[in-house]
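Student: What follows is a predicted protein model with its sequence.
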Amino acid sequence: MSTFAVFGMTASAALGDARKQTKITKPSGKAGCPPLELTPSEWNEAVQRNADAIMAGEKVKQLSALFDTPLHAQQFIDLAKKAGACRDLKIRCKAALLDVKGKKILSPKTRMPVIGWSDYLPGREVA
């Protein structure tokens, strides 16, 4: 059962997110006028600014596929660090979520533990 994955942010993932989020138009500044098209160089500059902002932020995303062992996830982290700029790389596992007191959170409908991503700690029970 694959339960481990690497979460964090790399420069290439930030650039991909920035390309999806950056619009190709900008407001004209005049009421009732259509927006202006960005030139390719202006769009590339806007994408780079957005990518830098994403890398400076706190948002993380799942970077890897699911792994069977944390060793494979650690190897992915090592390769990602060699490939370029990255931040906040962590191994997370699918496990029962815990509340503040350390008790498992139960689903009100099924009365079964809620399963979600939590930071991997060696020696901890995995769902």
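Tutor: Right, received. Where do you want to start? All of these numbers come straight from a predicted model, not from anything done at the bench.
Student: all contacts plus neighbour counts: C-alpha atoms, from now on.
Tutor: Fine.
Student: How about the contacts made by the spatially most central residue of the chain?
Tutor: Geometric centre of the chain, nearest residue: Lys61, 1.0 Å, by Cα atoms, centre = their mean. Applying Cα atoms under 8 Å, 6 or more residues apart in numbering, we find Lys61 in contact with Phe7, Gly8, Met9.
Student: for comparison:
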Amino acid sequence: MSTFAVFGMTADVALAEARKTTKTTRPNPKPNAPPLELSVGDWNLAVQERADKIMRSDKVRQLSQMFDAPQYAEQFIALMRKQCVCRDLKIRAKAILTDAKGKPIINAKTKAPKVGWIDYAQSANAA
């Protein structure tokens, strides 16, 4: 069962997200007037500014497919660090979510334990 994945942010992912979310118009200073269209150069500048803001934020995304073992995720992280600008690369494991007391969180609708991503902590014995 695949349970490990790499989460973080790369410049390429930030730029793609910025392209999706940056508007092509800006508000018109005149009241009750239609919005003004941005030129291609202005839009590209706005996209780059948004991508830079995303890279400075704490937002992370799943960057890899799911792996069967954490060593494959570690290899993926090593390749990512060599190839591109990235930040906050972490391995997360899919597991049953627990509350502060260590008891599993139960979904009220299905009565099944909730499953989600948690940070994977490598054991001290692993070599």
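Tutor: Everything's here; your move. Note that the structure is a prediction, hence the values are computed from the model and not measured.
Student: Do you know the score for how well these two fit?
Tutor: Scored against TM-score structural alignment, normalised by the length of structure 1, the superposed chains reach a TM-score of 0.90; 123 aligned residues with a Cα RMSD of 1.3 Å.
Student: And the residue nearest to the centre of structure 1, how far from Asp17 of structure 1?
Tutor: Going from Lys61 of structure 1 to Asp17 of structure 1 by Cα to Cα, to the nearest Å gives 10 Å.
Student: ok, now Lys109 of structure 1?
Tutor: 36 Å.
Student: The two: who's more crowded?
Tutor: Neighbours were counted for Lys109 of structure 1 and for Asp17 using other Cα atoms under 10 Å; Asp17 has more, 15 against 6.
Student: How about the contacts made by the aligned partner of that one in structure 2?
Tutor: Here Asp17 of structure 1 is matched to Glu17 in structure 2, going by TM-score structural alignment. In this structure, Glu17 of structure 2 makes contact with Ala51, judged by Cα under 8 Å, 6+ apart.
Student: what's the helix or strand for Glu17 of structure 2?
Tutor: In the assignment (DSSP states H and E), Glu17 of structure 2 maps to helix 11-21.
Student: repeat for Asp42 of structure 2
Tutor: Asp42 of structure 2 belongs to helix 40-56 when assigned by DSSP H and E.
Student: Could you list every helix and strand that the longest strand anywhere in structure 1 packs against?
Tutor: Longest strand of structure 1, by residue count under DSSP state E: strand 86-96. On a contact count with 3 or more Cα pairs under 8 Å, 6 or more residues apart in numbering; DSSP states H and E, strand 86-96 of structure 1 meets strand 4-10, helix 70-83, strand 115-119.
Student: How far away from the center of its chain is stretch 78-94 of structure 1?
Tutor: Mean-position distance between stretch 78-94 of structure 1 and its chain equals 11 Å (Cα atoms, centre = their mean, to the nearest Å).
Student: picking up where we left off before, may I see the helices and strands packed on strand 86-96 of structure 1 organised as TSV, with distance to Gly102 of structure 1 and mean neighbour count added?
Tutor: Below are these laid out as TSV (distance: least, Cα to Cα, whole Å; neighbours: other Cα atoms under 10 Å):
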stretch	distance to Gly102 of structure 1	mean neighbour count
strand 4-10	21	24
helix 70-83	23	15
strand 115-119	13	16
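Student: and Ala56 of structure 1, how many residues sit next to it?
Tutor: Neighbours of Ala56 of structure 1 using other Cα under 10 Å come to 12.
Student: same deal with Ala95 of structure 2?
Tutor: So Ala95 of structure 2, with other Cα under 10 Å, has 16 neighbours.
Student: and it, what does it touch?
Tutor: Residues near Ala95 of structure 2 by Cα under 8 Å, 6+ apart: Thr3, Val115, Gly116, Trp117, Ile118.
Student: For Gln74 of structure 1, what is the corresponding residue in structure 2?
Tutor: Counting by TM-score structural alignment, Gln74 of structure 1 lines up with Glu74 in structure 2.
Student: And its match, how far from Pro27 of structure 2?
Tutor: 46 Å.
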